[in-house]
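S.K.: The following block contains a protein sequence and its predicted model.
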Amino acid sequence: MSTATLPGEGSVSVRLWLDGGAEGMTIRRAEVAARRPRAVAALVGRRAEEAARLAPLLFSLCGSAQGLAVARACEAALGLDAGAHDAARSLLTDVEALDSHGWQALVEWPARLGAPPRPAALRELRSAVSAVLPALYPAKDGLRPGGGTLRPDSAALREALDRMGVWLEAMVFAGPPPRDADELVRWAARGGTDAALLAARLLSPGLAGWGACGGPLLGERSPGWFAAALAGDPGFASAPRCNGAPALTGPLERQADHPLVVSVTERFGDGLARLFAARLADLVELPRRMEAAIATLQPADPVAAAPANSAPGEGCGVAETARGRLAHWLRLDGDGRLADARMVAPTDWNFAADGPLARGLTGAVVRDRDDAVERVRLLVAMLDPCVACGIDVHE
């Protein structure tokens, strides 16, 4: 039995059964079980504003997205229209996603190469990221139900965005990012960064098409769809389905039509190369999305109270994270406290028992037990690197 563990939030256990001999082995069966602490239960009994404030503290990753999804769910339940804050709030979650991708590029990706991590090199990125919230909401209250006092400082925001762009170009791409499969191959061959070195490994003939997850991309973004699913089935969070089937969420879902991803898919097919190209495309597109959002920002005040004819009810909030789509559903009682709360996270989709990870492993070919463990590590890193992963291999 071989076991490996990755740092992060929650955990996933993978059990593999191999068949074969000296010429190679096939993963006959792959069992995947995700275990995520159901911290959402701690929100029950809280008032709406307290729940939104507590959510980022309950989850060690994607705190802004967690807080935003809960705030949006509370707003829906209370009948509050905080649409004037949408662009600013999405900017906050995009910045958080860029920070998460940056961590992966300098900590997780070197680990997959057997190289030392470089967390100190994240300081400049995180300094720029930390400047965004106060440049939007001087009181740092943008994630409260109804929104905060939005007073965008466009100059400070653009300066922070410029610093992020300089960091990305230097630390991840060592120049302009690749735009198609040919440029990706040349960029990888130069090996100017850990990201390029990992690309060279993942583009190798034995790995580029390995771990093809198949199946549909999630696609659904509507809070109404997630509300119906979460409210109608308490088990949905642990075994989510879209149109009756498991689905993939994350960078590939967002960037499936990006020119780089399309070109890599045409050349290398589904598998590790495609998943990695999607992460690179996300790194390229996030600053562009942020720049567009900054251009639309206008001052806005909090929405202080619900309409007089509304009563506490239930609602759902959806937010994007680097790892994929997150949804929180909640129901308020007559006193405005959470009577029930449920969530579905990217881990629940990508590491479902019959989800993308399980599909990518079943039937895949490996050289031996150690090779199987390392390939699982790579596929987990491309799908959701923020969970601990225990791997057991049986012959």
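M.R.: Here it is on my side, so go on. Residues are numbered from 1 along each chain as shown.

S.K.: okay, CA-based contacts and neighbour counts for the rest of this
M.R.: Noted.

S.K.: Contact partners for the spatially most central residue of the chain?
M.R.: The residue lying closest to the centre of the chain (Cα atoms, centre = their mean) is R323, at 1.3 Å. When contacts are counted by Cα atoms under 8 Å, 6 or more residues apart in numbering, R323 touches T249, G250, P251, P346, L383, D384.

S.K.: alright, now check it against this:
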Amino acid sequence: MMQQTAALTINIAPSSQGNSQGNTVQLHSDRPVLAANYFIGKSVDETLRLLPMLFSVCSKAQACASVRGFECALNQNAEACVQRQRQIAVDVESLREHLWRIFLQWPQLLGSKAKQPILAEVFRLQRALDAQLNPNNQLFTMNAKGALQVDSVCMKQLKALVDLQVFGSSCEQWLAITDLSELSRWQKDTDTSASQLLNAISDKQWQSSGDGGYSPLPELTPAQQKELQQLMAQDEFIAQPTWLNQSCESTPLTRNQSPLLEQCQQHFGTGLLTRAIAMLTEVANLAANLLRWFRYVHSKPAGEQSPTWQLGHAVAARGQLFHSVQCQNNTVTDYRILAPTEWNFHPMGVVKAALGQLQGSPNALKLQAQLFIELLDPCVAYSVSTHHGVATGVSTHA
């Protein structure tokens, strides 16, 4: 894999001794946030066909948010089984994205060898599931119909892989851990990329590193969704979004809850250990829910209601993804995408606050910064400069 030019550059100027203001942190992004303008003038069907090619990272989430955006704009509702299959496809993609970090990026940051064979099996299983969930590439199109045959074999295999290779037991057993003493025992008794990262953080006493607080992007009411859609018409807002004049984040920490996460936040704030536990909690939940999703592919469970959205929306691996579309006579007249990277890597947001709190030698500072960035997971290549050298990371893949 070729090294990519960094679209996200982060510069950390370490504080001088006795400086209570912390490190000076600057973030600059060259992400093409207005790339969706490419679809203006194209038909709805052509846009839905081309969009996953243009946005290859989290392409299922992008396709899902896109078709939901058009369904909102045209006042059409997909069948319940179609919505269910779309959600499974997005969840499996999110799981794959997290496993990419766990098996590839986490070992490399700790100086170990990436778990390429395991990751290759993850990709194989995802492709097999896609073939069942999205036959003839019609799942993310207007008037899509549910697949006739979806079996649970690949889902069981993917869950079994996560059970063994991430948690060394079952996802359910890991989710049952409720306090830090149980977590410590799990770390000592397990030898996986996940436990190795947690052990490294604990051994270096970096559990609280990057504790800069956080402001979660809230669940939006229908009225707030309309307000967000209006804000998305502004180029400046798409590039550097805020909500109620605040830089918010949309990460695994903002959408997962557990007794263990509560304990981590009480003891270590929103530092590295809490962030790692949040991602692992999401991985465990996604994997544990695979078979639950499968049971309802063809029917809607009693009592469950679909959320009402005013614009296209999907929860991708990196956070909430919004698509706002306008069309007339089957032609796109405006298209706006607001991705989670713009929230999470806002120049005045959570990364600036977190990296401003880091301490240690230049090498320690650089590694802590990389760990924090990987746990938020930008969807682009990035570089981190500490005035003592540059560290790079690649968050995209083939």
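M.R.: Sure thing, it's come through. Being a predicted model, the structure only gives us computed values, none of them experimental.

S.K.: Quick check: L207 of structure 1 vs A199 of structure 1, distance?
M.R.: Using Cα to Cα, to the nearest Å, one gets 10 Å for the distance from L207 of structure 1 to A199 of structure 1.

S.K.: Also G214 of structure 1?
M.R.: For G214 of structure 1, the distance to A199 of structure 1 - Cα to Cα - is 21 Å.

S.K.: More neighbours: these two, which one.
M.R.: A199 (24 against 15; other Cα atoms under 10 Å).

S.K.: I'd assumed that one was in a helix, is it?
M.R.: Yes - looking at A199 of structure 1 with DSSP: H, G, I helix; E, B strand; the rest coil, it is inside a helix.

S.K.: pretty sure it is in contact with G192, am I right?
M.R.: No - A199 of structure 1 is beyond contact range of G192, at 10.9 Å (criterion: Cα atoms under 8 Å).

S.K.: and stretch 69-85 of structure 2, how far apart are its ends?
M.R.: End-to-end for stretch 69-85 of structure 2, by Cα to Cα: 17 Å.

S.K.: Just give me the neighbour total for the corresponding residue of structure 1 for V166 of structure 2.
M.R.: Under the alignment defined by TM-score structural alignment, V166 of structure 2 corresponds to V172 in structure 1. By other Cα under 10 Å, the residues close to V172 of structure 1 number 21.

S.K.: Contact partners for V172 of structure 1?
M.R.: So V172 of structure 1 contacts A105, T193, D194, A195, A196 (Cα under 8 Å, 6+ apart).

S.K.: Filter the residues you listed down to the ones in strands?
M.R.: Taking DSSP state E, every one of these sits outside strands.

S.K.: Just the ones in helices from those residues, please.
M.R.: D194, A195, A196 (DSSP state H).

S.K.: which of the residues in stretch 228-240 of structure 1 are buried?
M.R.: By neighbour count on 16 or more other Cα atoms under 10 Å, the buried set for stretch 228-240 of structure 1 is A229, L230, A231, F236, A237, S238, A239, P240.

S.K.: so can I have a markdown table of those residues showing distance to G24 of structure 1 and secondary structure?
M.R.: Below are the buried residues of stretch 228-240 of structure 1 laid out as a markdown table (distance: Cα to Cα, whole Å; DSSP: H, G, I helix; E, B strand; the rest coil):
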| residue | distance to G24 of structure 1 | secondary structure |
| --- | --- | --- |
| A229 | 43 | helix |
| L230 | 43 | helix |
| A231 | 47 | helix |
| F236 | 38 | coil |
| A237 | 37 | coil |
| S238 | 35 | coil |
| A239 | 33 | coil |
| P240 | 34 | coil |
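
S.K.: just to revisit the earlier point, and the two most separated of the contacts of R323 of structure 1?
M.R.: Spatial extent of the contacts of R323 of structure 1 (Cα to Cα) is set by the pair P251 and P346 at 10.9 Å.

S.K.: Have a look at the two and say which one is more surrounded.
M.R.: P251 (25 against 21).

S.K.: aligned partner of the residue nearest to the centre of structure 1 in structure 2?
M.R.: Aligned counterpart of R323 of structure 1 in structure 2: R318 (TM-score structural alignment).

S.K.: quick one: that match from C154 of structure 2, how far?
M.R.: 24 Å.

S.K.: which residues does P241 of structure 2 contact?
M.R.: P241 of structure 2 neighbours (Cα under 8 Å, 6+ apart): S247, E342, W343, H346.

S.K.: Which member of the residues you listed is positioned nearest N363 of structure 2?
M.R.: Out of the contacts of P241 of structure 2, the member with the shortest distance to N363 of structure 2 (by Cα to Cα) is H346, at 24.6 Å.

S.K.: Now check structure 1 for the residue matching the closest one.
M.R.: In structure 1, H346 of structure 2 lands on A352 (TM-score structural alignment).
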